[in-house]
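Visitor: Curious how this folds, go ahead:
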Amino acid sequence: RRPDAWSESQKERADLLFERYPKLKQAYNLSLNLSNIFEKTTDKLYGLARLAKWHEAVRQSGFKSFNTISRSIQHHYETILNYFDSRSTNASAESFNAKIKAFRSQFRGVRRTEFFLSRLTQMYA
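Guide: Predicted coordinates for the structure are as follows:
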């Protein structure tokens, strides 16, 4: 959650946690900064610059868990930057792909592709 959505008790807990574990606060701020880039940036060029700054902050932080997403953003930055143009994602395609995988696993694989595709079109068309 964002700090402005915290209750009073959550604010107190966060203050205690961040005071005792400064690395946790640093990681939380990195994640907030990444979400702010996508929420508040509307220009591709500005988005690229902000992502580059975020990548540098991740590199300096030394958090291995953030390195994975940072590398993914670097490898796919051209398609990720398209988000700033139309504000659309591939979430619906990913959701449909998950449904197909669940359907396939329900039948423990696919023996006949034609039958699988016909069943799939009947269910989701």
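Visitor: From now on I want contacts and neighbour counts done on CA atoms only, so please keep to that.
Guide: Noted.
Visitor: list the contacts for residue 55?
Guide: Counting by C-alpha atoms under 8 Å, 6 or more residues apart in numbering, residue 55 makes contact with residue 70.
Visitor: want to put them side by side, so please do this one too:
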Amino acid sequence: AFMNAYHVIDKFHVIKNIIEQLQSVRIRYRQQELALRRKAKQKKESFPEVCFSNGDTTLQLLARSRGLLFLLPNQWSIQQKQRAEILFELYPEIKTAYHCVLKIRQWFTAPKGKSTYKKTREEKQYKIKQLIDELKQTAIEEVENIAYLIEKNSAQILHYFIAKETNAKAEALNQNLQRFINVNYGARNTDFFLYRVKVHFT
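Guide: Okay, the predicted model is just below:
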């Protein structure tokens, strides 16, 4: 039906998924800290609590760092910058994962000036292969998950650079259609339903 259609894996969905993996690294360390406290409690031992220069305890540091991991470094507040420095020094894996995510977000930036799709695609394809190899070499499970996600869907992800478009319009139309079906109690008479859709959306 749509001869020139192509599937784009939405840039924002990709970024959402890779940030979820980044957050998983942080959550893993927080779970480890909670486990240490449970063991100490079971043994009826006191647990030595560390307080960092910004006033955070270890658990507070890991919990309060959630927000800054969504942001680019130039978007951090002074407090978030201080927290990030402590977090990255204490947990190098979180630092590595964060910088890998930054590289992917940077990769999605379209080239400035005039450039053909073929040239852009070739450059981006070469760069993403390098990034995938780099991510796999980190030996961090969550970062490797990001690498395999991108590798598996690289063709559809690269389609983003055809016109720097996403699936947002198609998704919005689909939502409107679903709402239309619900309001009209389904679509048993297909011909009449398609006629009503045509009238409604034109």
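Visitor: overall similarity of the pair, as a TM-score.
Guide: The TM-score (TM-score structural alignment, normalised by the length of the first structure) is 0.72; 121 aligned residues with a C-alpha RMSD of 2.7 Å.
Visitor: now residue 111 of the first structure, what's its secondary structure?
Guide: Classification of residue 111 of the first structure by DSSP: H, G, I helix; E, B strand; the rest coil places it in coil.
Visitor: same deal with residue 45 of the first structure?
Guide: From three-state DSSP, the assignment for residue 45 of the first structure is helix.
Visitor: Does residue 166 of the second structure belong to a helix, a strand or coil?
Guide: Residue 166 of the second structure ends up coil, using three-state DSSP.
Visitor: can you tell me which residue in the first structure aligns to it?
Guide: Under the alignment by TM-score structural alignment, residue 166 of the second structure pairs with residue 89 in the first structure.
Visitor: Look up how far residue 99 of the first structure lies from the closest residue to that match other than its chain neighbours.
Guide: Leaving aside its chain neighbours, residue 89 of the first structure sits nearest to residue 83 (6.6 Å; criterion: C-alpha to C-alpha, 6 or more residues apart in numbering). Look at residue 83 of the first structure and residue 99 of the first structure: by C-alpha to C-alpha, to the nearest Å, they are 24 Å apart.
Visitor: do residue 26 of the first structure as well
Guide: 36 Å.
Visitor: next one: residue 58 of the first structure
Guide: Going from residue 58 of the first structure to residue 99 of the first structure by C-alpha to C-alpha gives 34 Å.
Visitor: higher neighbour count, these two?
Guide: In terms of neighbours (other C-alpha atoms under 10 Å), residue 58 is the more surrounded of residue 58 of the first structure and residue 99; the figures are 21 against 14.
Visitor: What is the equivalent residue in the second structure for that one?
Guide: Here residue 58 of the first structure is matched to residue 135 in the second structure, going by TM-score structural alignment.
Visitor: all helices of the second structure, in order?
Guide: Assigned by DSSP state H, the helices in the second structure fall at 11-42, 58-64, 66-70, 78-90, 92-107, 117-136, 141-152, 154-158, 160-163, 168-183, 190-201.
Visitor: List of residues touching the third one?
Guide: The list of residues contacting helix 66-70 of the second structure from outside it, by C-alpha under 8 Å, 6+ apart, reads 19, 22-23, 26, 76, 80, 84, 98.
Visitor: now with 7 Å?
Guide: Helix 66-70 of the second structure has contacts (C-alpha atoms under 7 Å, 6 or more residues apart in numbering) with 19, 23, 76, 80, 98.
Visitor: burial measure for residue 3 of the first structure, as a count.
Guide: Neighbours of residue 3 of the first structure using other C-alpha under 10 Å come to 10.
Visitor: And it, how far from residue 99 of the first structure?
Guide: Look at residue 3 of the first structure and residue 99 of the first structure: by C-alpha to C-alpha, they are 34 Å apart.
Visitor: quick one: what's aligned to residue 20 of the first structure in the second structure?
Guide: Aligned partner of residue 20 of the first structure by TM-score structural alignment: residue 90.
Visitor: swap in residue 48 of the first structure?
Guide: With TM-score structural alignment as the criterion, residue 48 of the first structure lines up with residue 125 in the second structure.
Visitor: The nearest residue to residue 133 of the second structure once chain neighbours are set aside: what's it in contact with?
Guide: Once flanking residues are discounted, residue 133 of the second structure sits nearest to residue 147: 7.7 Å by C-alpha to C-alpha, 6+ apart. With contacts defined as C-alpha under 7 Å, 6+ apart, the neighbours of residue 147 of the second structure are 132, 135-136.
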